[in-house]
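Trainee: prediction below, plus the sequence it came from.
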Amino acid sequence: MSNQRRNLYFYYTPSKEKDEKVQPLKQLAVDNNFTIVEDYNDANIIISVGGDGAFLQSVRKTGFRQDCLYLGVKESDEAGLYCDFSLDNYEQMVTYMMNDEIEVRRFPLIEAKVNNESTFLCLNECSVRSSLIKTIDIDVHIDDLHFEHFRGDGLIVSTPTGSTGYNKSTKGAVVDPLLPSMQVSELASLNNNRFRTLDSSFILGKERKLRLDVRQDGNDFPIIGMDNEAYSIRNIRYIDISLSDKLVKTVKLKSNSFWHRVQRTFL
């Protein structure tokens, strides 16, 4: 590990039990000449503790920083597709870091702009769902093409790493993170003589632009999901989604690829 990356910030929900679990890891880091900082702006490595949900929150709450590395540490009962390290084996994590058995991997982000005003970044996915007990109507545009008129519960636009999450539960494809792309998947679409969609997930390359026009028919306040946070934004008219130029840099084990983690988690 480079001497320039020695300032660690630990991201987790404080509790007596969690503090007791994390303290030995903090002490081991200090004993190996790392510095623990209290402000994430002073860190060059941000360590989340608590599985994939905590990792997504750590990236979002610290502003998707481009000048630092993110490292995920899971607990024994947590899912860990973003987390190569375990709190049960924290000594091993420091050993890996000291012996250069880790590498930096870069994961693509998608950028969602609502009504050409508010812009959000997503590491997993952006989803648009009805907030009412009725279907939502969305006109889907790819670049300048009006591609389809969707009616159903909603749409999910996922990154490659996010393809293993909400997207996969809708039978979307699992996509290699080496392919900079975004995937669009449907939530309970209606297909009949009046409404017609592709009725399957589709993948867009990094140069494509996606626009979702929300028809104002009473569903003017849909739920916008950004990773594992939900936003209720007034009078949503359209959402422009594209692959961002920004990336999230994560600390991963050299011996643990994306497909190793997929195999271990699902097979």
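Mentor: Thanks, I have the structure now. Numbering: from 1, shown residues only.

Trainee: please make it C-alpha for all contacts and neighbour counts, starting now.
Mentor: Noted.

Trainee: please look at Asp213 and Ile138 and confirm they touch.
Mentor: Yes: Asp213 lies in contact with Ile138 (C-alpha atoms under 8 Å); the separation is 5.3 Å.

Trainee: between these two, who's got more neighbours?
Mentor: Using other C-alpha atoms under 10 Å, the more surrounded residue of Asp213 and Ile138 is Ile138, with 22 against 19.

Trainee: residues in contact with that one?
Mentor: By C-alpha atoms under 8 Å, 6 or more residues apart in numbering, the residues touching Ile138 are His149, Phe150, Arg151, Leu212, Asp213, Val214, Arg215.

Trainee: number of nearby residues for the nearest residue to it once chain neighbours are set aside?
Mentor: Of all residues not flanking Ile138 in the chain, Val214 sits nearest, at 4.6 Å (C-alpha to C-alpha, 6 or more residues apart in numbering). By other C-alpha under 10 Å, the residues close to Val214 number 22.

Trainee: so what's Val214 up against?
Mentor: Counted by C-alpha under 8 Å, 6+ apart, Val214 has contacts Ile136, Asp137, Ile138, Asp139, Asp220, Ile236, Arg237, Tyr238.

Trainee: how close does it sit to Val114?
Mentor: Separation of Val214 from Val114 (C-alpha to C-alpha, to the nearest Å): 11 Å.

Trainee: this is the other structure I want to compare:
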Amino acid sequence: MSNIKTRIVNVVSNNRPISKETSRVLKHKLEKNGFFVPEEFDQNADLIICIGGDGSFLRTLHENNFPDMPIIGINTGHLGFFQELSPYQLDEFIFRYEKGDYIIQELHPVEALVCTKTHCIEIIGINEIAIKGDKSRTIHLNISLDDSFLEKFSGDGVLVATPTGSTAYNYSLGGSIVDPRLNLLQITPIAPITTTAYRSFTSSIIVPENSTIKIFPEYTFENSILIITDGMEYKHYEIEEIHLKMSDLRPKILRLKDYDFWNKVKEKFL
């Protein structure tokens, strides 16, 4: 992205009435302040403003192929963990954005290389990538960390979370909240089975940023696996192995300078 500002701002929103109205008001305010808001997503814009909840925020990044420009969210949803602003802060935001009163925070997504006998596909997750059995069946996964065998997991599945995603699905599974300034991945079990027949880790495992997590499924009933990335579910057949690691992509979030991650955690969870 060029350092020369074009003053083009992409505004995207979900279809909720409050989001559409916020989008209308925001576009008017931006244009009044000399910004150009295109009708279609412009890859040469300086900024994306996403209006909605956390789901809208994640979909915007996925649907636009993780663009290089920073993104900021206006919360018209429920939790709004990604979203920086409320609808009543539009004037304040435009004023502070023009002054440069913000910081850019880089995200560290997780990527999975999913391979069958015939081909491989790449999947990116901002929050997490989860591997689960189809039709809620128990799944058996041989898991290695780099070249070291870790465990034969049995249960509903495993989730590999980024620091950003540590407060999402990972947190509901009992995983750890991770400060986003740390570069690491977290492997969190989903309903692990620990009996005399099966032995699985029951807590999350923290691994360094340069690790590769290798997963080799064992099939009992049928040869399909669900892979869920940031809440979007895909069914794959005859997967032989899955390699997960930290992606080289660095999507950017624009944060106002007084943003504090741990204050956000307390505000949303306590």
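Mentor: Arrived safely. The structure presented is a predicted model; accordingly, all values stated were derived computationally and were not measured.

Trainee: which residues does stretch 240-250 of the first structure contact?
Mentor: Stretch 240-250 of the first structure has contacts (C-alpha under 8 Å, 6+ apart) with 64-66, 68-71, 104-116, 121, 123, 180-182, 206-212.

Trainee: and His243 of the second structure, how many residues sit next to it?
Mentor: So His243 of the second structure, with other C-alpha under 10 Å, has 19 neighbours.

Trainee: my error: substitute Ile224 of the first structure in the last question.
Mentor: The tally of other residues near Ile224 of the first structure (other C-alpha under 10 Å) stands at 23.

Trainee: any idea which element the equivalent of it over in the second structure lies in?
Mentor: In the second structure, Ile224 of the first structure lines up with Ile227, judged by TM-score structural alignment. Assessed by DSSP states H and E, Ile227 of the second structure sits inside strand 224-229.

Trainee: hey, what's the angle from the helix or strand following that strand to strand 224-229? Just curious.
Mentor: Next along the chain after strand 224-229 of the second structure, taking DSSP H and E as the criterion, comes strand 232-237. On the basis of axes from the mean of the first three to the mean of the last three C-alpha atoms, to 10 degrees, strand 232-237 of the second structure is oriented at 150 degrees to strand 224-229.

Trainee: give me the mean deviation of strand 232-237 of the second structure from the first structure.
Mentor: Mean deviation of strand 232-237 of the second structure relative to the first structure after superposition (mean C-alpha distance after the TM-score superposition for the first structure): 1.0 Å.

Trainee: using PyMOL, define a selection of the buried residues within the contacts of Ile138 of the first structure.
Mentor: Buried residues among the contacts of Ile138 of the first structure (16 or more other C-alpha atoms under 10 Å), as a PyMOL selection:
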select buried, resi 149+150+151+212+213+214+215
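
Trainee: which neighbours do Val214 and Val114 of the first structure share?
Mentor: Shared contacts of Val214 of the first structure and Val114, counting by C-alpha under 8 Å, 6+ apart, come down to Ile236, Arg237, Tyr238.

Trainee: from Asp217 of the first structure, how far off is the first one?
Mentor: When C-alpha to C-alpha is applied, the distance between Ile236 of the first structure and Asp217 of the first structure equals 11 Å.

Trainee: for the stretch 101-250 of the first structure, what spans make up the helices?
Mentor: For the stretch 101-250 of the first structure, the helices defined by DSSP state H, counting those that start in this stretch occupy 166-169.

Trainee: one step back: quick one: the strand holding Ile227 of the second structure to the first structure mean distance?
Mentor: When the first structure is overlaid, strand 224-229 of the second structure sits 1.0 Å from its aligned residues on average, using mean C-alpha distance after the TM-score superposition for the first structure.
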